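*Asks:* Sequence first, then the predicted structure, then my questions.
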Amino acid sequence: MFELNFLFFAVAIPAVIFAGISKGGFGSGVAFASSSILALILDPGQALALMLPILMVIDVATLGPYWKRWNWPDSRLLMLGAIPGVALGAWLYKATDADLLRLLIGGISVGFVIWHVGKTQGWVRGFANRLPPPAGLFAGVVAGFTSFVSHAGGPPAAVYLLSQRLSKTEFQASTVLVFWVINAAKFVPYAYLGMFTWHTALADLLLTPFAILGAWLGVRAHWMMSERLFFGIAYVLLTITGSKLIWDALV
């Protein structure tokens, strides 16, 4: 069991605020950096369990500002695909150990940064045409799976949504809706697997105000802050934390 000491809050409070800003204003693409950061000081399962209620609070806090601004057909495809993805994630979690979870979280973190750099440098080309509906279902499966094992469902969902040429606000609203459903779907298997404890519940209660603050800042930043600056910071965090988790898992 982890201690609710100065080190915990010094790491957890910025991580939770960062998750709120990401989900509230810039999609869920890099919100999983918070889980990667927490996994540096907590068991990976504890980090995931701690973050899920926080993410659900942020989802509720950000639904209102983006209500009905989403693209329903694309969002529906992702949500339909996400359900079997969550089930697959639950099965894998039950059959794995902490080091494999660290490797998965770290690998997804670093892989996402490499994918972004490759796209920015022209090594990876974007999609010339909108991806077809079956691709949306597949992206939903991947998002559900990666969301369950590392809260990292944002990247696969973003790949599909960005291919649909949505506006910034339509993309953001669709992301909020999709992950509100995915995170709600994850709650029951997380509870069934015994990931929640009274200790994580107390920590969540103490961190909730910071989650709401982050969500509020994220909605404000959606209209004001440079996306390039925000994501630049996020990619640095993902690279450092992801690399550390991979090292810990292998060594």
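*Replies:* On my side now, so go ahead.
*Asks:* Please count neighbours and contacts with C-alpha atoms only from this point.
*Replies:* Noted.
*Asks:* Now do the helices in the stretch 101-250 of the chain.
*Replies:* Ranges of helices in the stretch 101-250 of the chain, per DSSP state H, counting those that start in this stretch, are 133-150, 154-163, 168-192, 198-224, 227-250.
*Asks:* Could you look over the ones you listed and pick the most buried one?
*Replies:* Of the helices of the stretch 101-250 of the chain, the one with the most neighbours on average (mean count of other Cα atoms under 10 Å) is helix 133-150, at a mean of 24.
*Asks:* helices or strands next to the helix or strand hosting I58 in the packing?
*Replies:* Using DSSP states H and E, the element containing I58 is helix 44-63. Judged by 3 or more Cα pairs under 8 Å, 6 or more residues apart in numbering; DSSP states H and E, the packing partners of helix 44-63 are helix 6-25, helix 33-38, helix 98-121, helix 168-192, helix 198-224.
*Asks:* what's in contact with it?
*Replies:* For helix 44-63, the external contacting residues (Cα atoms under 8 Å, 6 or more residues apart in numbering) are 16, 19-20, 23-24, 34-35, 38-39, 98, 101-102, 149-151, 173, 176-177, 179-180, 183-184, 187, 190, 195-196, 200-201, 203-204, 207-208, 211-212, 215-216, 219.
*Asks:* following it, which helix or strand shows up next?
*Replies:* helix 72-94.
*Asks:* hmm, who's touching that following helix?
*Replies:* Residues from elsewhere that reach helix 72-94 (Cα under 8 Å, 6+ apart): 101, 133, 136-149, 157, 161, 174-175, 177-178, 181-182, 185-186, 189-190, 193.
*Asks:* Figure out which of the helices and strands packed on helix 44-63 is closest to W247.
*Replies:* Shortest separation from W247 across the helices and strands packed on helix 44-63 is recorded for helix 98-121, at 8.3 Å, computed as Cα to Cα.
*Asks:* so how far is that closest one off the chain centroid?
*Replies:* Centroid separation between helix 98-121 and its chain, computed with Cα atoms, centre = their mean, to the nearest Å, is 13 Å.
*Asks:* cool, stretch 150-160 as well?
*Replies:* 7 Å.
*Asks:* want to compare, so here's the second one:
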Amino acid sequence: MPPFALLGLSLPDLTLLALAAALLGLSKTAVPGAATITVAVFAAVLPARASTGVLLVLLILGDLFAVWTYRAHADWPVLRRLVPAVLAGVALGTLFLAVAGDTTVRRVIGVILLLLVAVTFVRRARARPAARERPGGAGRFETSSYGALAGFTTMVANAGGPVMSLYLLAAGFSMSRFLGTTAWFFFAVNVAKAPFSVSLGLISLESLQLDLLLAPAIVIGALAGRPLARRIDQRLFDRLVLALTVLSAAYLLMA
């Protein structure tokens, strides 16, 4: 019997998960924000709670590629200022996962995805003015707010990317600082989340078996990311990401 059948997955299920994993790898090295589709697909194919544990290991693998690619561009003072708020958000997300049922988690993931789409539109509308008005970086209140929201969303739905994107753009980051800081931030946060996920039973031997099957897709997506990004229409791709994310979130809310 094929390994994926032993995990209760059909071949179409595994194929869909592999495509979503490849997109996750792509998002880590080329197209930030595309991972929201991966979150929705995993929560639709797998039980919503279990999907967060499977995704976390794959995210860490993708983070390793991102850190290697942009390792020299992180803004460490900004990362240090974010730590307390992010940890508070992760702790709140852990408490939520401990008491919430699978249906509730699925609905919350759907709502979070819709909110993050709205955040993305706000980011686009305010990106240029923010970069001009706030070249020195965001204030303490904004840092705490964004950090806590990023910690909560990444713990509950592995979907903190758009929140961090809005924060870093509001702080007036250049592209290289943006990519480097994001890479190190999510690598550190995802590694820190692992013990919480293990304690909640979200990471198990079975979830690790599925991660092993999907790991090659992450590698392929991450390696293909940078050369592919230079050849596609970024604006069109972003619109497709937003549209598919809205559809995925709607599915999760109605399922």
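*Replies:* All right, it came through fine. Quick caveat: nothing in here was measured; it's all calculated off a predicted structure.
*Asks:* TM-score them against each other, please.
*Replies:* Comparison of the two superposed chains (TM-score structural alignment, normalised by the length of the first structure) gives a TM-score of 0.89, and 246 aligned residues with a Cα RMSD of 2.2 Å.
*Asks:* Redo the helices of the stretch 101-250 of the first structure as CSV? Include distance to I58 of the first structure.
*Replies:* Output for the helices of the stretch 101-250 of the first structure, formatted as CSV (distance: least, Cα to Cα, whole Å):
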stretch, distance to I58 of the first structure
helix 133-150, 15
helix 154-163, 15
helix 168-192, 9
helix 198-224, 6
helix 227-250, 18
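*Asks:* How many residues are close by the counterpart of L46 of the second structure in the first structure?
*Replies:* In the first structure, the residue paired with L46 of the second structure according to TM-score structural alignment is L42. Neighbouring residues of L42 of the first structure were enumerated by other Cα atoms under 10 Å; the total is 18.
*Asks:* Now do the SS call for L42 of the first structure.
*Replies:* coil (DSSP: H, G, I helix; E, B strand; the rest coil).
*Asks:* what's the distance between it and L7 of the first structure?
*Replies:* 11 Å (Cα to Cα, to the nearest Å).
*Asks:* swap in I58 of the first structure?
*Replies:* According to Cα to Cα, I58 of the first structure and L7 of the first structure sit 23 Å apart.
*Asks:* Could you provide the helices and strands packed on helix 44-63 of the first structure in JSON lines, with additional columns for distance to I233 of the first structure?
*Replies:* Below are those laid out as JSON lines (distance: least, Cα to Cα, whole Å):
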{"stretch": "helix 6-25", "distance to I233 of the first structure": "10"}
{"stretch": "helix 33-38", "distance to I233 of the first structure": "11"}
{"stretch": "helix 98-121", "distance to I233 of the first structure": "11"}
{"stretch": "helix 168-192", "distance to I233 of the first structure": "19"}
{"stretch": "helix 198-224", "distance to I233 of the first structure": "14"}
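*Asks:* contacting residues for the residue most central in space within the second structure?
*Replies:* For the second structure, the residue sitting closest to the mean C-alpha position, by Cα atoms, centre = their mean, is A159 at 3.9 Å. Taking Cα under 8 Å, 6+ apart, we find A159 of the second structure in contact with 35-36, 39, 112-113, 150, 153.
*Asks:* And V219 of the second structure, what's its match in the first structure?
*Replies:* Checking TM-score structural alignment: V219 of the second structure goes with I212.
*Asks:* Run a quick neighbour tally on the closest residue to its match other than its chain neighbours.
*Replies:* Excluding the flanking residues, the one nearest I212 of the first structure by Cα to Cα, 6 or more residues apart in numbering is I58, at 6.2 Å. When neighbours are defined as other Cα under 10 Å, I58 of the first structure has 29 of them.
*Asks:* Return the distance of the alignment partner in the second structure of I58 of the first structure relative to V191 of the second structure.
*Replies:* By TM-score structural alignment, I58 of the first structure lines up with G62 in the second structure. G62 of the second structure is 12 Å from V191 of the second structure, where distance means Cα to Cα.
*Asks:* again with F141 of the second structure
*Replies:* For F141 of the second structure, the distance to V191 of the second structure equals 26 Å [Cα to Cα].
*Asks:* cool, A148 of the second structure as well?
*Replies:* Distance of A148 of the second structure to V191 of the second structure, computed by Cα to Cα: 17 Å.
*Asks:* among the contacts of A159 of the second structure, which ones are buried?
*Replies:* Neighbour-count burial (16 or more other Cα atoms under 10 Å) applied to the contacts of A159 of the second structure gives 35-36, 39, 112-113, 150, 153.
*Asks:* What residues in the second structure pair up with stretch 99-114 of the first structure?
*Replies:* The aligned range for stretch 99-114 of the first structure in the second structure is 103-118, by TM-score structural alignment.
*Asks:* Next, the buried residues of the matching stretch.
*Replies:* If you call a residue buried by 16+ other Cα under 10 Å, then stretch 103-118 of the second structure has these buried ones: 104-117.
*Asks:* farthest pair in those?
*Replies:* Across these, the longest distance by Cα to Cα is 20.0 Å; it joins T104 and V117.
*Asks:* Could you tell me how many residues sit around R124 of the second structure?
*Replies:* Each residue near R124 of the second structure was counted by other Cα under 10 Å, and the total is 12.
*Asks:* Next: G101 of the second structure.
*Replies:* The number of residues packed near G101 of the second structure is 12, by other Cα under 10 Å.
*Asks:* Tell me who's in contact with it.
*Replies:* Taking Cα under 8 Å, 6+ apart, we find G101 of the second structure in contact with no residue.
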